[in-house]
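Participant: give me coordinates for this.
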Amino acid sequence: MTFTPEQDELRAGVRKLLGREADPWPALCGQIGVAALAVPERFGGLGAEITDVQVVAEELGRALTDTPFLGSAVLAVHTLLACGDEDACARLLPRLAEGTVGAVAWTGDEGSWPSTGLACRGTESTVDGSAHYVLYGDTAQILLVLAETGKGPTLYEVDTREDGVRRVAVPAMDESRALATITFDHAPARPLGPVDPAPIRDLACAVLAAEQAGAAARALELTVEYTGQRHQFGRPIGSFQALKHRMADLHVLVETARSAAYAAPESPRLAAVAKVHCSEALSTVAAEMIQLHGGIAATWEHPAHRYFKRAHGAAQLFGAPHRHLPRVRPIG
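Facilitator: Presented below is the predicted three-dimensional model:
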């Protein structure tokens, strides 16, 4: 993989900021402009490439940062762009570019993030149904709903203050990623236009894959560092041949995950490959991290358990790996 000097600077800037800010979202938006990356320039954004977005996601994954980047700056922005409503884009995208949090309500309780058979149903002026696993849905100020209609999947804008909207934060194993269930009961809604959810899901998978690759890389770095410090039989455990082989295998896994992530935007099949491989890579590295750290990995003071939780939570987001396997290896 080859990155431009600008992308290297973006990576360095994000990493430095994450190292000094306890609440990084305002600074990420105000100083670096991460919320504006995917927004076209005509709507007040930076009009950056998807690779730039993935670079930011990779750094956020390394630090397990709790921000609405994936749900707002990626999912909400691209869903709005896909609806084709120029007035809605002109009204909402500048707000998203400034850091206002947006959310997209989409999937049902099975968590498959389907391209058809969506969780909600829409009419000319209302939306009904319950959407699950909505990223930062409990605090989002801009709420978009993908709903089924007689004309296919349609994007709606819903005012979060309406009586027909009930938002409930969902306790999650991964405390660094906020999820919510949102129930719509004849909620007044404004239809924005037809949207094909499949390309949006694939793009989200590509960005999520970069985040997973970043988390896997950092988990491996911490594990290598620890095995160089922990001693048994009078020597660092990292010097044992068996552990060297395990570390080498994990290094290959991390590097192939990065390659898969950055190739993912090229086609739907590669997006599915990245979703499957990066989910399995992070899960494997996180499990080895727990194993090699021993008892300390289970304490609140050490981050190992957080990488393990992120691995399992991220694997289910936008559809579990097994749901994407048929797209990797078509049957028949």
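Participant: every contact and neighbour count from this point should use C-alpha atoms.
Facilitator: OK.
Participant: for Y133, helix, strand, or coil?
Facilitator: The three-state label given to Y133 by DSSP: H, G, I helix; E, B strand; the rest coil is strand.
Participant: residues touching it, list them.
Facilitator: By C-alpha atoms under 8 Å, 6 or more residues apart in numbering, the residues touching Y133 are 107, 109, 111, 170, 179-181.
Participant: report the buried residues of stretch 61-77.
Facilitator: 61-65, 67-77 (16 or more other C-alpha atoms under 10 Å).
Participant: returning to what we had before: just the buried members of the contacts of Y133?
Facilitator: Buried, going by 16+ other C-alpha under 10 Å: 107, 111, 179-181, out of the contacts of Y133.
Participant: quick revisit: ok, which pair from the contacts of Y133 is furthest apart?
Facilitator: T107 and V170 (14.4 Å; C-alpha to C-alpha).
Participant: correct me, but L282 touches A209?
Facilitator: No - the pair L282 / A209 is not scored as a contact, 9.5 Å apart, by C-alpha atoms under 8 Å.
Participant: between the two, which one's more packed in?
Facilitator: Counted by other C-alpha atoms under 10 Å, L282 and A209 do not tie: A209 has more neighbours, with 36 against 32.
Participant: tell me how far the more buried one lies from F318.
Facilitator: Distance from A209 to F318, counting by C-alpha to C-alpha, to the nearest Å: 11 Å.
Participant: try P236
Facilitator: Relative to F318, P236 is positioned 40 Å away (criterion: C-alpha to C-alpha).
Participant: out of those two, which sits in the busier spot?
Facilitator: Between P236 and F318, counting by other C-alpha under 10 Å, F318 is the more crowded of the two (22 against 14).
Participant: wouldn't that one be in contact with R201 here?
Facilitator: Yes - using C-alpha under 8 Å, F318 is in contact with R201, at 6.6 Å.
Participant: joint contacts of the two?
Facilitator: W113.
Participant: secondary structure element for D185?
Facilitator: Per DSSP states H and E: D185 is located in strand 179-194.
Participant: sequence B follows; please return its structure for comparison with A:
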Amino acid sequence: MEFAFTDEQEMIRDSAESFLQDVSTSEAVRSAMVTEAGYDSELWQRICSQMYWQALTIPEEYGGLGLGYVELTILLEEMGRRLLCSPFFSTVGLGVNALLVAGNETQKQQWLPQIAEGSLTATLAYTSRNRWDANSVDVIARAEGDGYVLSGTYKYVPDGHTADLLVIAARSPDSQGQEGISLFALPAQADGVSRKWTPTMDQTRKQAEISLDNVFISADSLLGKSGEAWADLEKVLQLAAIAVSAEQCGGARQALDLTVDYTQERVQFGRTIASFQAIKHRAADMMVQVECSRSAIYYAACVAQEALFDGAVGDELPVASALAKAYCSDAFFHCAAESIQLHGGVGFTWEYDPHLYFKRAKSTETFLGNGAYHREKIAQAIL
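Facilitator: Model (predicted):
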């Protein structure tokens, strides 16, 4: 694997850094996060029409740019650094990946061009409990006529209250574990679908609860084979974990930068606190964690590229994904917590930004499983 960025990838990173520095300022983030939608729709349309980021990994035959997972990781790292409030992660990191992994040609032709042109947002809903494995799928899909009737409730759905398309997981009656799980593409405005924003500690990324009350869905909305979708869903979750990890790495990097900037300004005992040896040691520890996080996410991105776009078949993706999520979850939380500590009394005040990164760190740590959960997955995979 080649770990150096190409000229094109460097250009993507530079343009993303420049654009987000202008549009995702602290003021813009704070303005968007207090709204129920959680993002500025005008900015989202600007991202779609000017930057075309939502089409990054969509193949060219569906109107996309046809780029890969490394390029997506570059974007997500910069977005995490600036706490961009947008439906990008839910649409691209969840919805697009689900369609690419599990959708048939007709379904891809139906949904991907709409996402590529910026007229459709999407998300993935699958868990009904505070857990992230196959046993968390509780919504029931009962075969009826030429389709299915779905009933149940989903929790912790990113942008679930605003997304236009819901990729949902449900299981057949009396099934358990990995058996009997199916994936469906469901328009969010379908009869029987109710959605409710559920406020969380992290106001920069909205989550929702989605309830299905005897929702009828036709058989052509089924992604893949009925009752055999766990393998596809698991792969989508592994790809999503890498995407979250990239955001965490960017957030950890910005927590370090904020801290260094502050300690170079804060004067104590006649000199800046950045000159104190103890402060230097803690900042150095943060930097080591940031750099190790970057190594983990870009290795995982290369593995994801091979698994999703290059047709490679292997068992590296589960381990690489779990490794990235475990390390980046711990690193981001550590850096965000250290940032607050090194800012002193102002670290958790509303006027300063470290508390925003601390809350995002905790939220993303638990989403899709924390470090301990993924370390257990690694242990099981290598035994």
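Participant: returning to what we had before: helix or strand right after the strand holding D185 of structure 1?
Facilitator: Assigned by DSSP H and E, the successor of strand 179-194 of structure 1 is helix 197-227.
Participant: what are the boundaries of the strands in structure 2?
Facilitator: Under the criterion DSSP state E, strands of structure 2 are mapped to 122-125, 140-144, 147-158, 165-171, 181-187, 193-197, 207-218, 222-223, 267-268, 271-272.
Participant: go through the ones you listed and pick out the most buried.
Facilitator: strand 122-125 (a mean of 29; mean count of other C-alpha atoms under 10 Å).
Participant: show me what it is in contact with.
Facilitator: For strand 122-125 of structure 2, contacts defined as C-alpha under 8 Å, 6+ apart pick out 90-92, 94-96, 98, 154-160, 163-169.
Participant: superposed on structure 1, what's the mean shift for it?
Facilitator: Superposed on structure 1, strand 122-125 of structure 2 shows a mean distance to its aligned partners of 1.0 Å (mean C-alpha distance after the TM-score superposition for structure 1).
Participant: how close does H161 of structure 2 get to R205 of structure 2?
Facilitator: 12 Å.
Participant: higher neighbour count, the two?
Facilitator: Legend: neighbour count by other C-alpha under 10 Å for H161 of structure 2 and R205, higher for R205 (25 against 21).
Participant: so what corresponds to that one in structure 1?
Facilitator: Under the alignment (TM-score structural alignment), R205 of structure 2 pairs with R177 of structure 1.
Participant: quick one, what contacts that match?
Facilitator: By C-alpha under 8 Å, 6+ apart, R177 of structure 1 lies in contact with 66-67, 135-136.
Participant: need these in JSON lines (columns: distance to R258 of structure 1).
Facilitator: Below are the contacts of R177 of structure 1 laid out as JSON lines (distance: C-alpha to C-alpha, whole Å):
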{"residue": "D66", "distance to R258 of structure 1": "21"}
{"residue": "T67", "distance to R258 of structure 1": "21"}
{"residue": "L135", "distance to R258 of structure 1": "24"}
{"residue": "Y136", "distance to R258 of structure 1": "26"}
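Participant: list just the nearest of those residues to T51 of structure 1.
Facilitator: Nearest member of the contacts of R177 of structure 1 to T51 of structure 1, counting by C-alpha to C-alpha, is T67, at 18.9 Å.
Participant: the closest one touches W25, doesn't it?
Facilitator: Yes - with contacts counted by C-alpha under 8 Å, T67 of structure 1 reaches W25, the gap being 6.0 Å.
Participant: so what does S151 of structure 2 match up with in structure 1?
Facilitator: Looks like S151 of structure 2 aligns to D128 there (TM-score structural alignment).
Participant: surely that match touches P188?
Facilitator: No - look at D128 of structure 1 against P188 with C-alpha under 8 Å: they stay out of range, at 9.4 Å.
Participant: contacting residues for V244 of structure 2?
Facilitator: 76, 325, 364.
Participant: ugh, wrong one, G44 of structure 1
Facilitator: Going by C-alpha under 8 Å, 6+ apart, G44 of structure 1 touches 36, 93-94, 97.
Participant: ok, so of those residues, who is nearest S267 of structure 1?
Facilitator: A36 (24.0 Å).
Participant: please pull up the equivalent of that closest one in structure 2.
Facilitator: In structure 2, A36 of structure 1 lands on A55 (TM-score structural alignment).
Participant: follow-up on the earlier one: from the contacts of Y133 of structure 1, which is closest to H245 of structure 1?
Facilitator: When the contacts of Y133 of structure 1 are compared for distance to H245 of structure 1 (C-alpha to C-alpha), G111 wins out at 36.5 Å.
Participant: could you find the counterpart of V328 of structure 1 in structure 2?
Facilitator: For V328 of structure 1, the aligned position in structure 2 is occupied by I378, per TM-score structural alignment.
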